[in-house]
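*Asks:* sharing a model that was predicted from the sequence below.
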Amino acid sequence: MDAKREYLRHVDGLRALAVLIVIFFHFGISGFSGGYVGVDIFFVISGFLITRILIAEIETTGSFSFLNFYKRRIRRLFPALIFILSLSTLAALIIFAPENLVQHGGALASAALSVSNILFWFESGYFDSAAHLKPLLHTWSLSVEEQFYLVWPAFLLLLRNRLNIAIGITLVALISFYLNFHYVKTAEPGFADTLFFWAPFRGFEFAIGAACVLLEKRLELSQFVRNVFAVIGLGLISYSVVTLTDTSVFPYLNALPPCIGTALIILSGGSMASKIIFENKLAVAIGLLSYSLYLAHWPIYSFTRYVLTDVSSFTVISAMLVASFLLALISFFAVERPFRFASSGWQKRWVYPGSLAGLLLLCIFGLTLKFSDGWPWRFSSAPLTASQIEEGKSKRFIDLHSGCNLLVLENTERCHMERPIQILLFGNSHEPDGYNIFNYLYGANAKVNIISFGTVNDCNFIINEQGLSSPVKALDCQRRFETLNNPEFISKLTHVVYSNHTGFEYVARDLWAALAHIQQRNSALKLIVLGSYLETSLGCATIRNKEGSFDACKKPEYINYFKTDERDQSIVPEVKTLEYLYISKFDLLCPDGKLESCLTFANGEPMFYDEHHLSYGFAQYLAKLIASEYQQPLVQLGLPKPLSSE
């Protein structure tokens, strides 16, 4: 039978498995922490099916019609994609606050152009806390597939015969996997997102599927072997689904079990195990629905979580599953199937120009939203616009950018190393918060020089006998840590301010070890530790736009972190052994120690515009409270009186 027309029931059953584990992972169902490998199953399937079709046509005709291939891809992918993109955008216009609508606009344009994987790589990671606010995040995998479709036909046509194709597929797999190996070994900041989103790092997955085309003709497998392949393949996929997490390096080595498992299942077609597991009516039916189901499920989850915040209950998860299947059925029967299989009528006439025009219009509309400031006129009450929120976030760094840091110590206009009091700010992404506080307290004091370390984020530092160091070449990590190893610099420091949200948690143990190391090298050094404050599941500005008040930011359903006893509960040894002045933000900002009393707005700004980084105005307000409540302890540590010029 012609490979182009032969129907492989077990492949549709495999699609069902892939889409279900992705959905269960996205919906937070227990036991599916590695369910994102369902996308890799799809990549292997695509590599297999597309290569099978292309080789069959090349061997039959001696050539290949690019036009017919891309027409089939348009019919297969674009109508349903346009339908879901349009519905998602309509929902975003109704539901989303300005800042989310602006972000959605960029995602819409990039999805229409098949480059959303690149956009999401630029923006942030797939597993970031704000990922659920991106209803089109899942289109990254479609973009990777569509980029594969652009190069693979020409690649196979160039190779032509099976021997050359086998060599070419092997080279693609080796080169792609070497790229994974290289990036993992260099481990520069952002390497994990690069691995995850960029198509070249997924090439070996498509190649594994393509290799199945060559193997299925060469291997004459017995029923027993095919049964074994089906069981082992399912076991490898299940192992990955259960054991992998959002911290696993991926794809790289972790992608091999699910991809090899998928290949084994593809080669098991016709076996009794395959018929029972993958070729039953339910599996095949879900497999046929898988594309529309994949498109539908994530926007439903994203918008539901935006509205309800907590979607972990059985009732909500069940409702999202039902809604996903219902929307998928509508998409499949009303859009996907009619346009894909139409042999006559308006669907056949309009599917190509209509699809291209639809994507172009969505791209233009997406760009309009991207630069619209979020259309705040949609709301009866005046919300914070996207530009206001962005301005508020950027304002955190206004003083920091012109101040002293470890990379400009020689700049006498920014750094005053001759002053008797030298304060180093040290911490993670909350280091700028500490800088804004202490710059407000002592920035005008002629005796004080405040130095920013530049945050330890992405530096992956280590501590040994030689001191502090970082293998990361980017971000000037090593250069900054080398400065901390300089005895002359360390001897000049009089104080270190540690500013790190959730800084008493065990994840901060390396930072505490670094503080101990610095203090050991300068016994006269005084240490000040700024405690944590609230953390919300959505940006506080977004919550305000949803609820109409910044006070809503402290509603229990939005709170991810509220631990007034964080210091007492810490299991980090240095928390108990080091001497330091602890400044509790909770004591200062939550008068009675209860969540409902916590301050969320001051100095004309919210406590934060995102989920936990203090706004510039709020940090300055907090500085005033510190000046009032901690004046004597600060002076006892050898610092001048806060807010004084001398």
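*Replies:* Thanks, I have the structure now.
*Asks:* alpha carbons only for contacts and neighbour counts from here, please
*Replies:* Will do.
*Asks:* which SS class is the residue nearest the centre of the chain?
*Replies:* Note on the chain: the residue nearest the mean C-alpha position is residue 125, at 2.1 Å, using Cα atoms, centre = their mean. Three-state assignment for residue 125 (DSSP: H, G, I helix; E, B strand; the rest coil): coil.
*Asks:* now do the strands in the chain.
*Replies:* Read by DSSP state E, the chain holds these strands, from start to end of the chain: 404-405, 421-427, 448-452, 462-464, 467-469, 495-499, 526-530, 535-536, 559-561, 581-583, 601-602, 605-606.
*Asks:* could these go into a markdown table alongside distance to residue 153 and mean neighbour count?
*Replies:* Listed next are these as a markdown table, based on distance: least, Cα to Cα, whole Å; neighbours: other Cα atoms under 10 Å:
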| stretch | distance to residue 153 | mean neighbour count |
| --- | --- | --- |
| strand 404-405 | 53 | 22 |
| strand 421-427 | 50 | 24 |
| strand 448-452 | 53 | 25 |
| strand 462-464 | 47 | 12 |
| strand 467-469 | 48 | 19 |
| strand 495-499 | 54 | 24 |
| strand 526-530 | 58 | 21 |
| strand 535-536 | 48 | 22 |
| strand 559-561 | 48 | 16 |
| strand 581-583 | 63 | 16 |
| strand 601-602 | 58 | 16 |
| strand 605-606 | 54 | 22 |
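*Asks:* structure two is appended below for comparative analysis:
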Amino acid sequence: MQPRIAGARAASDSPPAHREDIDWLRAIAVLSVVAFHFEAPAIFGGFVGVDIFFVISGYLITGIIASEMAQARFSFAQFYERRVRRLLPALYVMVAFAAIPASQDMLSSERVEFFRSAAAVVTFTSNIFFWLQSGYFDHAAVEKPLLHTWSLAVEEQFYLVLPVVVWAVLRLARGRRLALPLTLALLAAGSFVLGLMLMRGNASASAFFLSPPRAWEFLLGSLVAVSGLPALRPGLAQRLARALSLLLMAIPILSLRAGPGFPGVNALAPCLGAALFLWSGVGVANVPRSRLSPLNVAAFFGGISYSLYLWHWPLFAFARFAKPGLALEGWERAALFALTVAVATLSWRFVEQPFRTRQLAPTPRAAFGLAALASLLLLVGSGVGLLRAGSASDDDRAAQRYDAYNSYDMKPVYRYGTCFTTPDGRVPAECLRPVTGKTNVLLWGDSFAAHYYHGLAAHLDPRTVNIMQASQPTCMPTFSAETQGVASCRAFASQMRDYFAQARPDLVVMSADWLENARPPRFPGMLRDLRQTIGRLQDAGIPVVLLGPSVQFRARLPSMLARATLRGVTPDGATFVRSDIFALDAAMQAALPTGEGLSYVSILSIVCENGRCPLTAGDVPLSFDHAHLTAEGSDAVMARVAPLLQPDNTELGSRQQADDGSHQTGGEGARDD
């Protein structure tokens, strides 16, 4: 992933009878997103809060427009005045305040991007701006303090279209009650199908960032508002519907992983859950409760949800920028959450409320005029910021030597588009072609296998060794297609089953992002799949080397090195490297003991002396992101590992490193992030 929310700001536009349960729903959504971004335990899919907010927005806005048109009092000017009052003040204040640390704590190249993104915010095009930058190895989201505004742009674009559609349909329908629901249902179906087509066409970033493939989420809420479904009677049916809605949202919040499989079908459960929650609360009366009631606490977070969303991401980003290791400890994240709630409360009280209650800009003319002036000032300020960002200081230039690797071209190093990352998930035959008279070694896995190819090719004698490569992003090297959550991985697993049914390489080297694949509760399943696959290879007489976890850093290594340089701090491997990889390495080595046909090679034991891993290969960062090796990094790692990968040496090499590295691996394994 990626950071993202919208819809939290529709509270003021709710129908006259305010529904407290919608504030509860907003609280679920915004706290899920904040918890996900603040790296709270077990909130793996909290990013679906944005989808929940989209449904809320569609429900409230469509209900308001339809109600006002039924009463013959709808006005486009009034509608957009309310939108201006609701969205722009708090948004613009956040952008203006974020520009202060951006001018001090960011590299000049990052400041350029920040001020360009600020201009995109003002023009309601930030979703397109960030879409154009998206990619598999794109910069980490946390280095973009305004990235979360993409969802605001999607919502603003929806607001430009929806009123016109509803107004036109109701005007043309001439009293036909089903005209509007049918039209919205057809538009929602078309939007959903478009999103699926984009994702199947390897354009998941387009499905994620752009408005048309996201419109169905808003329209699902719109359908609840205008479908005319009868309200559930308070009682068992209503409670069951509400429980089911919470379950539909809780499952993805707690278990869904960010990746190329979202939104698409994976967004259905949270959106349907939100729609069911809204429908199950129709006609249910608000109940007086004590101030400290959990539901009143939830309503509080729902009330400040817009400001909470606006401020949480830049505060988190700049808090990380302040640390050379670009990572916050658990207590620091908890303190930051408390600070974020305080800032959001102040924003709600002193920015949102005065404009919504017309204490400031009391007339429509004043509201639009002030919005135009503020937009102009932000655009001018962004232009000035861009001009100033072009002049780098000496510290900037020194740091930019590392920062340049954030734009590293990994494609030729990883054989991108041929033996790694193909559109259909299947690698071409030439990637798997053996050479008679040579030792044929197959490198099999995901990007954490692909990043070793360059180093292997440099340190295995091409006169006697032929290196074959089969690698796909996020795809674990197993035959169990049912464990692969992405269509390309299922195709990849199927291809490898067919390949090994007729081929017998001299050695198979397996590697993957074991840390991601082993996240709770997936570790036992990962081991089961690996044992089954390795067992089949052993039965076929094919020796296997399984490379343990790669060196992984707590953030993008070039950015960490750049910030350390910018602040005059000596880079510290113990601070930069994730400690949990050592515990995982020890657990895998214990669970996959070496024996006939299998050798476990601990990369960490070989590369990290006394538990301290290298950060650079010469003067080049070891990796260009949090873990993927540069060409120089691959060369440096494989210089130590490649001699152990000759088929006749793997068992001996594995025993030797296990003996050499047992002390440091065990010691580091006791540490935990």
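*Replies:* Noted; the coordinates are in hand. Remember, it's a predicted structure, so these values are computed and weren't measured experimentally.
*Asks:* what about the closest residue to the residue nearest to the centre of structure 1 other than its chain neighbours, how many residues nearby?
*Replies:* For residue 125 of structure 1, ignoring the flanking residues on the chain, the nearest one in space by Cα to Cα, 6 or more residues apart in numbering is residue 193 at 5.5 Å. By other Cα atoms under 10 Å, the residues close to residue 193 of structure 1 number 19.
*Asks:* ok so, going back, wait, which of the strands of structure 1 is closest to residue 505 of structure 1?
*Replies:* Nearest to residue 505 of structure 1 among the strands of structure 1 is strand 559-561 (11.4 Å), distances taken as Cα to Cα.
*Asks:* mind checking how far the closest one is from the chain centre?
*Replies:* Strand 559-561 of structure 1 sits 20 Å away from the centroid of its parent chain (Cα atoms, centre = their mean, to the nearest Å).
*Asks:* and that strand, what does it pack onto?
*Replies:* strand 535-536 (3 or more Cα pairs under 8 Å, 6 or more residues apart in numbering; DSSP states H and E).
*Asks:* what span of structure 2 lines up against the strand it packs on?
*Replies:* Mapping strand 535-536 of structure 1 onto structure 2 (TM-score structural alignment) gives residues 552-553.
*Asks:* TSV please, covering the strands of structure 1 and showing distance to residue 510 of structure 1.
*Replies:* TSV is the format used below for these (distance: least, Cα to Cα, whole Å):
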stretch	distance to residue 510 of structure 1
strand 404-405	21
strand 421-427	11
strand 448-452	19
strand 462-464	8
strand 467-469	11
strand 495-499	13
strand 526-530	15
strand 535-536	22
strand 559-561	21
strand 581-583	18
strand 601-602	32
strand 605-606	31
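*Asks:* quick one: which of these is nearest residue 72 of structure 1?
*Replies:* strand 535-536 (45.9 Å).
*Asks:* mean shift between that closest one and structure 2?
*Replies:* On superposition with structure 2, the mean distance recorded for strand 535-536 of structure 1 (mean Cα distance after the TM-score superposition for structure 1) is 1.3 Å.
*Asks:* how far does that strand sit from the chain's center?
*Replies:* Per Cα atoms, centre = their mean, the centroid offset for strand 535-536 of structure 1 relative to its chain is 18 Å.
*Asks:* which other helices and strands contact it?
*Replies:* Against strand 535-536 of structure 1 (3+ Cα pairs under 8 Å, 6+ apart) you get strand 559-561.
*Asks:* what about the strand it packs on, how far off from structure 2?
*Replies:* After superposition onto structure 2, the mean distance of strand 559-561 of structure 1 to its aligned counterpart is 3.2 Å, using mean Cα distance after the TM-score superposition for structure 1.
*Asks:* circling back to that earlier point, ok, which of the strands of structure 1 comes nearest residue 170 of structure 1?
*Replies:* strand 462-464 (38.3 Å).
*Asks:* show me the helices in the stretch 551-673 of structure 2, by range?
*Replies:* Counting by DSSP state H, counting those that start in this stretch, the stretch 551-673 of structure 2 has these helices, from start to end: 557-567, 573-576, 580-591, 603-607, 631-641, 650-669.
*Asks:* next one: the stretch 201-350 of structure 2
*Replies:* Using DSSP H, counting those that start in this stretch, helices in the stretch 201-350 of structure 2 cover 204-209, 215-226, 236-255, 268-280, 294-303, 305-321, 330-347.
*Asks:* show me the one of these that comes nearest residue 496 of structure 2.
*Replies:* Nearest of the helices of the stretch 201-350 of structure 2 (Cα to Cα): helix 204-209, 24.8 Å.
*Asks:* state the distance from the closest residue to residue 249 of structure 1 other than its chain neighbours to residue 565 of structure 1.
*Replies:* Sequence neighbours aside, residue 192 is the residue nearest to residue 249 of structure 1 in space, at 6.5 Å (criterion: Cα to Cα, 6+ apart). Plainly put, residue 192 of structure 1 is 34 Å away from residue 565 of structure 1 if you go by Cα to Cα, to the nearest Å.
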